[in-house]
Every structure is written in C-alpha cells, then in structure tokens.
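**Student:** Quick one, structure for this:
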Amino acid sequence: MMFDGNTALDIEREANTALTYIEQWGAKNKLRFAPHKTCAMVMTRKLKYDNPRLKMGSVDIALSKQVKILGLHIDSKLTFNEHVGKQTAKALDIFKQVSRAAKINWGLHPEVVRQIYVAAVEPIILYAASAWAPAADKIGVQKLLNSVQRGFAQKLCKSYRTVSLHSALTLAGILPLDLRIQEAAALYETKRGSPLPELGDRETESKVGFAETPHPALHMDIIFERLEDQSLVDRHNVQEVRIFTDGSKIEGKVGAALSVWKGESEVRNQKFSLSAYCTVYQAELLAICRATGGILKGRERSYGLYSDSMAALETVANHSSLHPLAVESRENLRKALTQGKDVSLYWIKAHAGLQGNERADELAKEAALALKRKPDYDKCPVSFAKRSIRNQTLKKKKKNKKPLKFNPEHIFGEQSRKKKKKKKKKKKKKKKNLT
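**Tutor:** So this is what the prediction gives:
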C-alpha cells in the first residue's frame, strides 16, 4: 500500500485507517496478518521530517530504510545501490565458478562462456531493469556493472587480466551492461504501449488480456489437416466454398490476400495492405482472420480454409496464444459453429503448383506492390520494436566509444614475451662479444 500527505500526521491517519480496515476484513474471512513481519518505508526529499507511527491492532509496524518487493530492493532515496550491489554479487559468484573451468589455454570453449553469460548473468543483472534503469547512468553503478562484465569479456576473447574493459568488450562482441539495461527498460515500456519515435502515434502489437478471451468452457477444438499435393486437395474438395489465404513481403512492402472459390472457379477475392514494418507472419494471420470474418457473413453451410503458413495455423489452433489476430480468428470460428456452419482448416504446401494457393500468392504480391491506400493493419510487431531499440543502442555505443588501443601482449602474451627474451639474450651476447 502507498500513502502520501503533506505531513507525517496525514500519512499516519490514512495508513492506520486502512490497516484497521484490513485487520477487520481478515477477522471476518478468518485470516490473520503478521504485523511484526510487515515493514514500512518513508520516502521524502525533506532533510528533516517526522516518522509516522503505524499500528495494526496493538502491534507497531517497524520502519526501515529499504524494502524488498518481488526480488527488487527499493531504498528510501530510490538510489537502488543496494539492489545493484546484490545482483552484481550474484553474477560475480557465477564468474568465480566459470573462471575455475575457463582458462586461456584450456577449459570451457568461449561459446559456452557466452551462453552462460547471456542465459544466466545478463538476466540476473537486467531483472526489473525498467524500475531502476535511470540509476545505470551513475558512475558508481557503472563501476559495479563493469566489474562483472570485464571478467566475462576477458574469458570470451581468451585474453589476460591486464586487458582493459573497452578492448575486451570490443573483442568479445558484447554490449556494455548500462546500455543493455536501458535497452531492456525501453522494450518493456514499448510493450506496455509507449510509442517508438520511429512509429509516431502508431501502437505496438500487444497480447490480448486473458480476461478478454472467452471462458475456457467455450473453447472449441481447432484441428487442421495437411495436404501436400493436388490429389489430396481434390479429395478434400467437398465444401461448398473454398478460401485460399496468403501473405507476402516483397521489396520491403507487405500484403495479404484471400481468394474465394466455388467449384473450379474463383468467385471473388480481397487484397489487404500492411505497413512496411509488419511481418509475413502478421500478413498470414490477417488473411486468415478476414477469411473467418467473411465466413460469418456467408450464406453457405460448409467452408474449407486453406493456408500455406504452418505457424499461422498453429497459432490459431493454440488457445494459449494471445495474439490479437489469432484470438479474433478463434472467436469467428466459434461464432460460425453456433450458426451451424462447418469450417475445415487445411495446410497446403507453398509453391507446389496448387491452383488456389498460386492465385492467393499472386494476389498477395499485388497487394504488397500495387495497393496505394491506407494500411488495413498497421500495428508494429515486437520484433521490429526490438530491432529499432537495438539500433538506437548501437548508435549510443558508437558515440561513447573510446579508441581501441591494441597491445599484442594482451592477446598474444606468450609470443611477445618469447620475443623479448630472445632480444635480451642477443643484447647480452653482443655485450660479451664487445668486452
């Protein structure tokens, strides 16, 4: 719970009222709270202030300088120094174990060390990065992060301990942790709905909330069959209407289309335009979604829906997938079933000479290249957001990049040392000869 006020008395009054209500609610529902395990923290910019006296029942609630919530250590000044210190200590423990088995001339392969770093160390450091990302700009925090990253970077490029951080990072091909933290925070905000500068006011594609999906009792089994040649397609040609869908991305443009067939002839088709940053996967899902929407408006009783995208069909068939187009497609199929319509889904092999699929592919390419109207679907995929944020990170890295001072002793230490020894021996021999 959070309370604010101009004075400690205002906070004390509000907090104690809420705590009394919680205690009474717990008593009614046969729940007992432990006030002696509860912590409170005062957050203010004032240098002098009074601490509020908080009580639950007759037990005082202790005030502390920091609290831990879901693994995030929050201090009263929001410096997050304690959190960064503990996370870096965990990462250093992993490094100590890795350093025992990864030496310059023997031990773990650098790619194994990279996998440990990416899969174990970075997630530990980046945990809850969106909450404390501004703290990564402080010099003290950067020193803690550098102490972790330098060791792993040296192990990745198999260099000596004298190699500098910037040289090791460049040779290892990894990004500085402070930039990775800012990147993780930016991606989190983008997923929450904050627009990217490159997209203007266009929103990022986000998953549908679980509460907005139909109740699990209303779920229907969605199964699709695989048809790999024309003979199998002809054998399953028993529906009144067949709909072929396809998506295409060509010359940096994206389009989708559907072709409606009755018997052996096409009766109508539709083309859809998508924004240039959209993916073929989105185009395939959009075509399936619009096809299922058209089935609801049709008068026929049986339909066959054909797509050459296995990924799109599996997404639609998987009820745990919360992609907005997949959720809408499943809802359309459920409504079609309540209308007494029979809809069969089929996967067909792409570019195998199947008449309906080739026609849908042709229409999708025309939609991508020829349509000059406002996009029918312009939600930005998360993959594009990740790519844009990574490009911004690389630009920041170039601005902050220091010139790499290459010293062969750091990387090829043994060879350079041997050369020095040989030179010393030659000098000694020359001196002896002169004497």
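**Student:** switch to C-alpha atoms for all contacts and neighbour counts from now on
**Tutor:** Will do.
**Student:** how near is residue 280 to residue 336?
**Tutor:** Residue 280 sits 26 Å away from residue 336, going by Cα to Cα, to the nearest Å.
**Student:** Can you verify my assumption that residue 359 contacts residue 261?
**Tutor:** No: at 10.6 Å, residue 359 does not count as touching residue 261 under the criterion of Cα atoms under 8 Å.
**Student:** Residue 203 - how many residues pack around it?
**Tutor:** 18 (other Cα atoms under 10 Å).
**Student:** meant to ask about residue 432
**Tutor:** 9.
**Student:** Please list all residues in contact with it.
**Tutor:** By Cα atoms under 8 Å, 6 or more residues apart in numbering, the contact set of residue 432 is empty.
**Student:** For the comparison step, fold the sequence that follows:
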Amino acid sequence: MNNTPITFSEHFKLLGIIMDQNLTFVQHSEYAIKKAQNIFKRLCIFIKPTWGIQSENVKIIYRQVIEPIVTYAAEIWHTATNLIKVRDALLSLQRGFAIKIIHGFRTLPTIGSIALAGLTPLPLRIKEIASSEHTKRTKVTKYLPEDILYDKRIPVEDLMHPAKRPEIKITEVFTQDDLDPFYTADMNRVFTDGSKHDEAVGAAVVIYHPDGSETSKKYKLHSSCTVFQAECLAIEQACQLCLSLGLEKSTVFSDSKSALNELMNRSSTNAIISNVQKIVANINEQGHQIHFSWIKAHQGLLGNEAADAAAKHAATLHKQPDFSKFPLSYHLKNLRKDTIATHEQIYLFNCENHRLDEPDPRRPLPEFSGEDPRRKGHKNNSHVVDFSAKPTQRLKLKTASQSRRPDKPGDVSGTKIGQQVRAVQVSYSWEKTIDIFKAK
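**Tutor:** Presented below is the predicted three-dimensional model:
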C-alpha cells in the first residue's frame, strides 16, 4: 500500500485477548501474568514476613484483583494451561501471593504455600471458570443429560414495558390473628410452598375458596432444582390457577421471602418471576384483584402446613418432572467438587514426586502413607527434629544425631544416641494439609 509492504503479524490483540497464529494463547498468558506480577511487585513493599498488610486483606486483593486479571476470557484461552510452561508460570505467580498471604518465607515450597493459603491452583481455577462460562453459553452441563437445560435469565429486551409492569406489595403474617382478617366471604386464600429433601424437589398450591371447597395441585421438579426455584414455581402456578379459574379476589401466601422479594423487583430477569408479573398484569386487566403476603413457616397455621405437606409429597411422586431446568449453582457445585478432587490428586502425586504438576493418567496415583516424602534418601537422620521439644532441646537432639561417628573403635555411644533421636522423631503431618482442601 503506497509502496509500503504490509507484513503479517505473528499475533494481534482483540478485546484484551492476544491471539497468535496457532491459537496457543501463550503470548496472552505471558501478558496476563506480567500484568499481575507488576501489581505483586508494588504489593511487596507493604508486606513482609513479620509485618505489613493483614493476611485477610492480601487474600481479598488476590481474589478481587489478581484472579479477574488472569482469568479474563478464560473460556477462550484456557487450553493454554495444558502446556507445562504456562502452568509453571501461573503457579510461580500464585506462589508469591500465597507466601504473602501466610506471611511465610521465600524458601517455602509451592505446594505447601498454596495449600496453607487456602487457594486453588490457578490452572485449575482457569479451567473451572472456563467450564462455567461454557455452560452459560451452551445452556447444557456435563453433569446432566442434554435435554435438561439451563434456567437462563431473560434478556432485558424481552421484559414487559416498564409502564405495564405491575407494582407488587407484600404484607406479612406471623400468627393466626394476622391471618384471620383474610377469612372474608369473597376472599380466596392461596397457600404455596416448595420442598427439597434428599435430592427430591416438589412444589404445591392449596386454595381455600369462600364456599368452603378446596383445590390442591402438586408439581414435581428435577432433582437438580433448588428450593428457590420450587418456591417461585409454586407462586407462578398459583397465579396461573387464579387466572384460569377466574377468581375475582385472592391472596397468595408464601413462606419464602427471597421469592417474594424477587417478585417485588419490577426489573427482575428471572424467567419464572417475569412470567408471574405478566400473569398478574393480565389479572389486573380483567378487573380482578390478587395480593401477596409472606407467612411465617412452621407456626401451625392451617393453610401453610397443608401446602408444606403437599409439597413434600409432590417431591416423592413417581412421574416425569413438571419442571426440568437446572440452576447455575448446580453446575458450579459439581464443578467445585471435581476441582477439589483433582487438586487432591495433584497434591498426592507431588508429595511423592516433588513436583507441582498434573499426574500422568497412565500412571496410577501413589498410596498415601502419611510420611514426609522429604525424608527419602536421608541416611543419617540429621534432618529429623522433634518439633514438640523446646528450641534448645531441638538443637541438642540435632547435634546428637549428627554425632554418628564413634570416637573410638568399638564405641557405640553415637549409635545409641542416634537411636534415641529416632525414638522421638515426629513425622511431618501432611494429612492436615489435605484437610484444608476437604474443608473448602
């Protein structure tokens, strides 16, 4: 162009992602790590082993600043973590922050510092975030069949016009005296509830009509659903019944404040709540009235107890679920379990091999014996110290253990001393470190 040759670039930057010719994203990982390292260097000024910023604040900075920088657009470049040099660079960066979090010295090993800081190795964290973003985009999860879809949010452009969205107010019922005013000649009392027990989820609606008749409906949800989804579904079905039955005046009672608070949000993008607001708008257009009230649970109130019993029975029904959409929390919960399990496998592998790297799937994991792998190869036990003894006693024991050489031929005092030292050996407790991962 204008006698100027245009050369091809080996990589380019687009929306914060550096893309190379082979799409290895090595340059992007180096860019993200360098950006985080610059922050780390400035942070080191205020953090020393014996003084400085508190550990909790350092951990907040790491989680809220460093992790978002490194894991930005992880779904795009997470394949780079399959390369050993990228994993080593990420763990090297994380090791520095882990040592600052625990106020440790720079001689601490990577695996120990990350474990004591209670952090997830960055390569695993990147894959975890990439998996969650993939689920949001594809609406499916690897933990469920593909016909069970993600309960996604409604786009803002698909919501009702703000002028048509109903304004919903909530009253509160604590005792039977608060419930008595609703027993009028023209009031339909609608009680809703959701239940989840042993992976069984159900919802129910119980309507008490003014003429003394009763209507009860039960709904089974997929085992991946939450109690919040069950409560919202019960409210939705209750409003739908009020609309289809043509009830002129009704009050919907629910013991879920979270569901009712979401219902009061006129800009909610929850799919079920948005549909409830549309049904309420249709009821109002017909000239009918519908009100909502929070009722305190497990107080012996007749309608609430009946709805609770019906919801528990609905969860045990042997039929196809009436609602089969999993929440994002279900995917994240199972993903976290897999991450912790992988973390433990890597930990056990590296206790044996002294390397923080992913194990070879072709090689079985070693059996964990609880012994300190650093003892391997030592012959004179000079590295063994009784950590339960006082500092002065430790020095004596260590000095004695080093006096292995007899002073005279046939003198076995050094050997006896060595035997005494070995009798008070305390193996390093690696099991406590593993408990850290299990507690997360």
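**Student:** so the counterpart of residue 311 of structure 2 in structure 1 is in which element?
**Tutor:** For residue 311 of structure 2, the aligned residue in structure 1 is residue 364 (criterion: TM-score structural alignment). Residue 364 of structure 1 belongs to helix 355-370 when assigned by DSSP states H and E.
**Student:** Would you mark the buried spots in that helix?
**Tutor:** 356-369 (16 or more other Cα atoms under 10 Å).
**Student:** Please convert those residues to a markdown table, extending it with distance to residue 10 of structure 1.
**Tutor:** Below are those laid out as a markdown table (distance: Cα to Cα, whole Å):
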| residue | distance to residue 10 of structure 1 |
| --- | --- |
| 356 | 72 |
| 357 | 70 |
| 358 | 72 |
| 359 | 71 |
| 360 | 68 |
| 361 | 68 |
| 362 | 70 |
| 363 | 67 |
| 364 | 64 |
| 365 | 66 |
| 366 | 67 |
| 367 | 63 |
| 368 | 62 |
| 369 | 64 |
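**Student:** Leaving aside the residues adjacent along the chain, what's closest to the aligned residue in structure 2 for residue 99 of structure 1?
**Tutor:** The pairwise alignment with structure 2 assigns residue 99 of structure 1 to residue 44, based on TM-score structural alignment. Excluding the flanking residues, the one nearest residue 44 of structure 2 by Cα to Cα, 6 or more residues apart in numbering is residue 100, at 7.9 Å.
**Student:** got a list of what the residue mapped onto that neighbour from structure 1 touches?
**Tutor:** When structure 1 is aligned by TM-score structural alignment, residue 100 of structure 2 is paired with residue 155. Residues near residue 155 of structure 1 by Cα under 8 Å, 6+ apart: 99, 102-104, 110, 113.
**Student:** Can you pick out the most distant pair from those?
**Tutor:** Maximum pairwise distance among these (Cα to Cα): 12.4 Å, between 104 and 113.
**Student:** who's more crowded, the two?
**Tutor:** Remark: of residue 104 of structure 1 and residue 113, residue 113 carries more neighbours, 20 against 17, as counted by other Cα under 10 Å.
**Student:** which SSE is the match of residue 100 of structure 2 in?
**Tutor:** Going by DSSP H and E, residue 155 of structure 1 is in helix 139-157.
**Student:** do the same with residue 260 of structure 2
**Tutor:** Going by DSSP H and E, residue 260 of structure 2 is part of helix 257-264.
**Student:** Name the residues of that helix that are buried.
**Tutor:** Buried residues in helix 257-264 of structure 2 (16+ other Cα under 10 Å): 257, 259-260, 262-264.
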